[in-house]
Every structure is written in structure tokens, then in C-alpha cells.
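**Student:** Here is a sequence together with a model predicted from it:
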Amino acid sequence: MRQRLLFLSVFLFSFIMSLAWFVYIQPFFRVSQLNLRTVVAGVQTGLNQNVRQWNGRVNFLILGTDDIEGRNGSGILTDTMIVLSLNVHTGKGVLIPVPRDLWLADEKTKINAMYYYGKTTNPAHPEQRSAEAVSVVLGVPIQYTVVTQLQTISEVIDALGGVDIHVQKTFTDAIFPREGVDVTKEKDPNVLYETVTFTEGDHRMLGKEALQYMRSRHSTDLEEGTDDARSRRQEQVMYAVIGAVKREVQHKNALALGKLFAIYEKNFSQELPLPDLVALAKTMKTNLVHIELKQHTIMPLLVHPAVAKYKQWVYEPIDPTWQKIHKDVSLALFGTIAE
């Protein structure tokens, strides 16, 4: 009888593991095209290392660059700059967007140019220049900086099956740059540009449409045809992507997660190594699946000086020492002002 029970137990365990392989593990590895041995090695390393943190938080800087901006020969700037500060003990995170037009008096340029200058001073890691600048502005250290082109965001969105976006107001952009056009040779406006329209309401956007929504900047609408509106839409899509990733993790969608892991391996594994992710997951445990995110803005602590001051449209801090922003961010992260 005992042998029979033992046999049944082994059989059930084998059946469950086989089912898990075919339902979750096998689709994940098939789609992600990862080497099992490499993944196991990364996991083992991560389990034996401590997470990089600061006062119980891990701060990620997400930099979004747009290659369409540099196609006329100008330098690549960071269109989107968002800090995700994650409490490793509670799973609660704070998203803090940094305006791309924020003026850095010491550098005599806008903060979105720091990545471009970093390519000159530190070609191997230009993102460090951006991270240093953001750290000065917010008063927090950056543990990881992730750089992504907006085209990669489009691939992520498609892997997730789309993101849910609420368009606040209908607008049309009649001179949206058409992809795949050689601007050094083509001069016909009908070839260079296309018309895109977004209607008010809730939409499930796939990658191409979300990318157009993020990039549009020439609407005749006075509100939507500005760089500020464009930055707001980019932040909106980034928040939606983070929410969609969280959704797929909770649903244990092996196919979607496999596609995401393949994108991660191709684009982000150098900046955010697998062992570091494992160390973070080990520290957070079940909180990793139940992450709660809230948004925080530093905009009330910024002002628009007259254009004549810097010969361009910028933001600058009310307090040039950044201390008011440091205190504001500290309250948002810890509920108190750090000494």
C-alpha cells in the first residue's frame, strides 16, 4: 500500500511538473529563445548577491530616446526621463517624471541634452551623465539607468497585446514624420509626412498607434501641439506600459512574458543584468507581483522664465539650489524630509 501511495505521489508530481513545463515554462523559453543553462547561471548568481539599494529603495532612471528626432543629423536627445523609485520591502513605487526642458545652470543646457554630451565624454556609458544630472535635481542616487528607443517601446507594447490609453481631447497632426523615409533625398511633403488623428475616449493601442500618439507634436490644437503635451503623452504611455507588464506578471502569461524577456535580453540586459533582477526579486519576494505605483510631479516647484533669458523655452527651479525639490521628493518617498 505504501509503495502504491509513493508511486502515485511520484506520478502526480511528475504530471504537475510536466503540465507546468508545457503550460508555462516551455512556451516562455520557446518564445524568448533563451538558453536554459545561461538563465540558471544568472539565477544562481543573483540568489547569492545582495540587491543594490538606497535606504530600502531601488531607483531606476528610464530614458526614452527618439531616433526620428535625430534623422536630420541632429544629436539624439532624451525625450522621456522618468525615475521609478521602488520600496523593496513593501512593493510600493513612486514614478517621478523629469521635464526634458529643465534647465541646468551649471551645464548651461537642458537636461535632455546630457545623454548627447555623455556620448562625447563617456561613449561607452553616456547614460551616466543623465543619471548624475537627475540625481542632482531630485536629490536621490540612481542605481540603474535603462535607455530605450521609442521603437523598442512599440515592440514591448505589441508583446503585451496593447496598452489602455485615455485620449483627453481629439486632435490631428497633419505633418507627422513618416517612417522609413530618407530625408536627405526625399523633399516631397506628401512622402515625408502623413496625417494622424486621435479621438477623445478610451483606446487599446498597439505599438504603431501608441508610438504615433507619443511622437506627435505638430497638431494645430493649441494644447496638443506643444512639447509639453508631447511629454505628457509619452509619460502616459510609459505608465500604461508599466501597468500592462504588471498585469501580465499577475496573470502568469507565459507567451507575453517570454516575448518581454527576449526584448529585455536584446536591449536592456547590459544595463540591468539578470543576476541583479534575481537579487531584487529575492528581496521583494511576493511584493514583486503586487507592486503598487503612484505618480509624483515636481512641476509646482518649477517656473518658465522669459524666453529671452536663455534664448529658448525652458523650465528652471524656483530654488536654484534644488533643495525644495529634494525635500519634496523625500516626502514623496519616505513621508518625511531626509536629513
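**Tutor:** Perfect, thanks for sending it.

**Student:** Please make it C-alpha for all contacts and neighbour counts, starting now.
**Tutor:** Will do.

**Student:** Return the residues in contact with the most centrally placed residue in the chain.
**Tutor:** Nearest residue to the geometric centre of the chain (C-alpha atoms, centre = their mean): residue 62, 4.6 Å. For residue 62, the contacting residues are 80, 81, 82, 83, 84, 145, 146, 147, 148, by C-alpha atoms under 8 Å, 6 or more residues apart in numbering.

**Student:** Over to residue 147?
**Tutor:** Applying C-alpha under 8 Å, 6+ apart, the residues near residue 147 are 62, 63, 64, 65, 127, 268.

**Student:** Out of those residues, which comes closest to residue 54?
**Tutor:** The shortest gap between residue 54 and any of the contacts of residue 147 belongs to residue 62, at 17.5 Å (C-alpha to C-alpha).

**Student:** That closest one and residue 36, how far apart?
**Tutor:** The spacing between residue 62 and residue 36, counted by C-alpha to C-alpha, to the nearest Å, is 28 Å.

**Student:** Residue 190: neighbour count?
**Tutor:** 11 (other C-alpha atoms under 10 Å).

**Student:** Tell me how far it lies from residue 178.
**Tutor:** Residue 190 is 9 Å from residue 178, by C-alpha to C-alpha.

**Student:** And for residue 155?
**Tutor:** On the measure of C-alpha to C-alpha, residue 155 and residue 178 end up 18 Å apart.

**Student:** And for residue 63?
**Tutor:** 23 Å.

**Student:** Neighbour count: the two, which is higher?
**Tutor:** Between residue 63 and residue 178, counted using other C-alpha under 10 Å, the more crowded position is residue 63 (23 against 17).

**Student:** Test my guess that the more buried one contacts residue 81.
**Tutor:** Yes: taking C-alpha atoms under 8 Å as the definition, residue 63 is a contact partner of residue 81 at 4.8 Å.

**Student:** Distance to residue 235 added to the contacts of residue 147, as TSV?
**Tutor:** Below are the contacts of residue 147 laid out as TSV (distance: C-alpha to C-alpha, whole Å):
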residue	distance to residue 235
62	11
63	11
64	10
65	13
127	19
268	19
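
**Student:** for these, which one is nearest residue 308?
**Tutor:** Of all the contacts of residue 147, residue 65 has the smallest distance to residue 308: 27.7 Å, by C-alpha to C-alpha.

**Student:** Give me the number of neighbouring residues for the closest one.
**Tutor:** Residues contacting residue 65 under the criterion other C-alpha under 10 Å number 22.

**Student:** For it, list the residues it contacts.
**Tutor:** Residue 65 is in contact with 76, 77, 78, 79, 80, 147, 148, 149, 150, counting by C-alpha under 8 Å, 6+ apart.

**Student:** make it 7 Å
**Tutor:** Contacts here follow C-alpha atoms under 7 Å, 6 or more residues apart in numbering; on that basis residue 65 touches 76, 77, 78, 79, 80, 148, 149, 150.

**Student:** okay, now the one to match up with it:
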Amino acid sequence: MNPTDYSNTLFWQRIKRWLLRHIWFTRVVIILSFLAVLTVLISLFSKPVSSLLQKILYGPKVVTTFFTDPLYTLPSYQNHTNILILGKGNASHEAADLTDTIIFLSLDLVNNEVLMLSIPRDIWITSLAAKINTAYYYGEQKEKGGGFPLVEDAVYEIVGQPIHYVAMVDFDGFVKLIDLLGGVDVTVDQSFTDEFYPIPGKEDDECNGDPEFRCRYEVLHFEKGLQHMDGQTALKFSRSRHAEGDEGTDFARSARQQKVLKAIKEKLSSSQVYLNPSKLLELKKLASQYITFNKDISEKIYAGLAGFGYNFWRSGKEITTITLDTGDDDNPGFLVNPPVEKYDQWVLEPSAGTWDEFQAYLRQKMK
């Protein structure tokens, strides 16, 4: 060993002995070095990490809504938040501004329960001197934005409950929502055929002189049993009203609409959707494009609604549905079909003469 190598070896041996004698100092140096490296890494990656977390937690504010109590964030009456859902077509649909779908939803904020009532579109509203499905149209004709208040007043006549929010859903958005969810599974109670389902945009087609104007319609057929439906199929299933027999009634159509809404609820409640940030962002974007509310919805309200939805999903409860129809011989309904001569058109009105009896029944169901 040459003198230089011997000197270097001796130097490092002295350093090693010194470090061993001062082991506490060695540990402090190691820890400080680790913290210095960690600080550099954080400074380099903090912006991408922050951006990632923001995307994960936004949708809207998925994680924070799990800890939001809807009872203290949502407007309510007797611990219920009532939402009216209206469905109408766009300009390409027949009678675009008539509300083809009218659904009253009541959220029980204490018991995490949901009650759903489909309101037949042919109900006669005395204050309007018209059917309820025309309320939005007449309100908008009177003044822009006047449709929502008029519908609220008309529905209040029937249910006797305040409406906290009204949501107008465009049928195109309905189709895209279901497609975004990958379709829905719906049980068809009985097979039916509708030979007169209107084709959008064909309302004025002369059909080359065909006196029956068959080119304006398409033939729909649904088989009994569980069916997987995409958006267009689910829309047609929900709107069909010209089938023969019971399925051609407005009551059957209302029942089918409730089935589809329940199927959508099942998809929205699945972990593949609820815990998927990118899917939630897509849903929020879709909602902003195709759903119009009667008032601005703040992030706090969105959080409250999402929190209620999460609690309802976690409870495993089902949506309670209420039927508003003419009933049958064994179970008389709350509605009656008066002679056409009374209003010069086919309508429905309360069988008791007023809505008091039905409102008492609804209040009992909401307890």
C-alpha cells in the first residue's frame, strides 16, 4: 500500500469512529437530509398533485357532501324538500312547450325517504281553465320566465304542498343521461304495440298523399320482461300513449315513467358512478346543458342534494310511489273522467269535487 492510500484509509476510519461516538448527530443529519429532499420534491410536484386532488374532490365536491346534513342545508317544509320535475321536447318535438311529464318528488330529510307522484297531464286546472300540461306554455306566452310560477301554482292546487325547486328536463338530455350511464334495466309489465308514435320533424309531412299520414309515425313494440334500454328506447317507452288496451292510457304511461326514473336512480346510486369523479363531472356538465331550474342552485344546495342522495343510497330504501288515477271497482281512485261536453274535451278532475281528500291522503303518506 502506497503512502497516499494508507493516508486516505486512515482518514475515513477516523471519520467512522467519530460518527459512531456521536450517533445522535448522525441521525439528525440523516433526518435533515431526508426532509430537504422531501421539500424539493413537494415544491416540484405540489401543483400537479393539487390539480389532481381538485379534480378528484370536485364533482360537485363529492367527498365533502358525504358529511353534509341536508336537513340544515336544503329549504324544507315540515322536514320535506319538494321538487317538481317537468319533461318537454325541444323544437323538433310535437307540441314542444307542453309538459309531457309532471312528477312531484318529496324528500324526507329526517327519515331519508323519497316519495314520487306522477301527475296526469290531462288534469283540469280550474284557475287556468285548461289542462295542467299547458300551464308552462301559457305562462311562457304571457312573459318569458312565467312558465315555472304558473306550473307551481297549478301543482299546488292538486297536492297542497309548497314546491321548493322546479327542474325542466329536455328530452334530448334525458336520452344522453341514460346513454352516459350505459343504459338502464327496466321490467316491462306486459307486452304492447304502439303504431302511432310520432316521429320528430314529421308533423307536417304530407306522406305523398297518404290519407292516414302513416309516414309521420313509427311502430313501437315492447316485450314483457326485463329489458335493457338505451336512451332513445327508454324515451319511447316513457312517452308511448297510443297502444291498445291499458298500456294506451296516461296512467300506464305515468307508471312507465316512474319505472325508468327508478332505473336511472339505481344506476346513479351505483359505486361505478357515485365514486367515479370523471363520470360525476360529465353528469354535472350534462345537467347544466339540459336541465333548467326555476331558481339558481348554489354549491351549498348541490352539496345538500348530493348528501341526501348518498344517505338514501346507503339506507338501501326504495322510492315510494303514489298513484293518482281513476282506480277500479275494487279501489276507487281520486280522479274521474267527466263527460266531454263539460269542458269540450277529454279531461280528468277530482272525483270528490275538490282536492281536499287527495291532499289529506298525501299528507298521511308523507308522515
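**Tutor:** Looks like it came in fine. The structure presented is a predicted model; accordingly, all values stated were derived computationally and were not measured.

**Student:** TM-score them against each other, please.
**Tutor:** Remark: TM-score between the superposed chains equals 0.77 [TM-score structural alignment, normalised by the length of structure 1]; 310 aligned residues with a C-alpha RMSD of 3.7 Å.

**Student:** returning to what we had before: which of the contacts of residue 62 of structure 1 are retained in structure 2?
**Tutor:** Mapping those onto structure 2 (both residues aligned by TM-score structural alignment, their matches' C-alpha atoms under 8 Å) leaves 80, 81, 82, 83, 84, 145, 146, 147, 148 still in contact.

**Student:** coming back round to it: now flag whichever of the contacts of residue 62 of structure 1 is closest to residue 231 of structure 1.
**Tutor:** Taking C-alpha to C-alpha as the measure, residue 80 is the one of those closest to residue 231 of structure 1, at 6.8 Å.

**Student:** What's the closest one aligned with over in structure 2?
**Tutor:** Matched by TM-score structural alignment, residue 80 of structure 1 corresponds to residue 101 in structure 2.

**Student:** And its match, how close does it get to residue 84 of structure 2?
**Tutor:** Residue 101 of structure 2 sits 10 Å away from residue 84 of structure 2, going by C-alpha to C-alpha.

**Student:** Give me the more crowded residue out of these two.
**Tutor:** Neighbour totals were compared for residue 101 of structure 2 and residue 84, and residue 84 leads with 24 against 21 (other C-alpha under 10 Å).

**Student:** mind listing what that one touches?
**Tutor:** Residues near residue 84 of structure 2 by C-alpha under 7 Å, 6+ apart: 103, 104, 105, 163, 165, 166, 167.

**Student:** now residue 114 of structure 2
**Tutor:** 105, 106, 107, 108, 319, 320.

**Student:** Quick one: buried ones out of those residues?
**Tutor:** The neighbour count (16 or more other C-alpha atoms under 10 Å) marks 105, 106, 107, 108, 319 as buried among the contacts of residue 114 of structure 2.

**Student:** Mind telling me what element the second one is part of?
**Tutor:** Element membership for residue 106 of structure 2 (DSSP states H and E) is strand 101-108.

**Student:** what's the answer for residue 148 of structure 1, then?
**Tutor:** Short version, using DSSP H and E: residue 148 of structure 1 is in strand 144-149.

**Student:** average offset between that strand and structure 2?
**Tutor:** Overlaying structure 2 shows strand 144-149 of structure 1 at a mean distance of 0.7 Å from the equivalent residues (mean C-alpha distance after the TM-score superposition for structure 1).

**Student:** whereabouts in structure 2 does that strand align?
**Tutor:** Per TM-score structural alignment, the counterpart of strand 144-149 of structure 1 in structure 2 is residues 165-170.

**Student:** Surely residue 204 of structure 1 is in a strand?
**Tutor:** Yes: under DSSP: H, G, I helix; E, B strand; the rest coil, residue 204 of structure 1 sits within a strand.

**Student:** how much space between the nearest residue in space to residue 317 of structure 2 that is not next to it in sequence and residue 155 of structure 2?
**Tutor:** Once flanking residues are discounted, residue 317 of structure 2 sits nearest to residue 113: 7.1 Å by C-alpha to C-alpha, 6 or more residues apart in numbering. For residue 113 of structure 2, the distance to residue 155 of structure 2 equals 21 Å [C-alpha to C-alpha].

**Student:** before we move on, what about residue 83 of structure 2?
**Tutor:** Counting by C-alpha to C-alpha, the separation of residue 83 of structure 2 from residue 155 of structure 2 is 11 Å.

**Student:** Looking at those two, which is more packed in?
**Tutor:** A count of neighbours by other C-alpha under 10 Å puts residue 155 above the other of residue 83 of structure 2 and residue 155, at 22 against 18.

**Student:** element containing that one?
**Tutor:** Judged by DSSP H and E, residue 155 of structure 2 forms part of helix 147-159.

**Student:** What residues sit buried inside the one helix or strand residue 43 of structure 2 maps to?
**Tutor:** For residue 43 of structure 2, the enclosing helix or strand under DSSP H and E is helix 23-57. Residues residue 56 are the ones in helix 23-57 of structure 2 that count as buried (16+ other C-alpha under 10 Å).

**Student:** Apart from its chain neighbours, what residue comes closest to residue 204 of structure 1?
**Tutor:** Nearest to residue 204 of structure 1 is residue 164, by C-alpha to C-alpha, 6+ apart, at 4.5 Å.

**Student:** quick one: what's aligned to that neighbour in structure 2?
**Tutor:** Match for residue 164 of structure 1 (TM-score structural alignment): residue 185.

**Student:** That match against residue 227, yeah?
**Tutor:** Yes: with contact defined as C-alpha atoms under 7 Å, residue 185 of structure 2 reaches residue 227; the gap is 5.6 Å.

**Student:** The two: which has the busier surroundings?
**Tutor:** Each of residue 185 of structure 2 and residue 227 had its neighbours counted (other C-alpha under 10 Å), and the higher figure belongs to residue 185 (19 against 14).

**Student:** Just the element for that one, please.
**Tutor:** Here residue 185 of structure 2 is assigned to strand 184-188, by DSSP H and E.

**Student:** what's the mean distance for that strand versus structure 1?
**Tutor:** Mean deviation of strand 184-188 of structure 2 relative to structure 1 after superposition (mean C-alpha distance after the TM-score superposition for structure 1): 1.1 Å.
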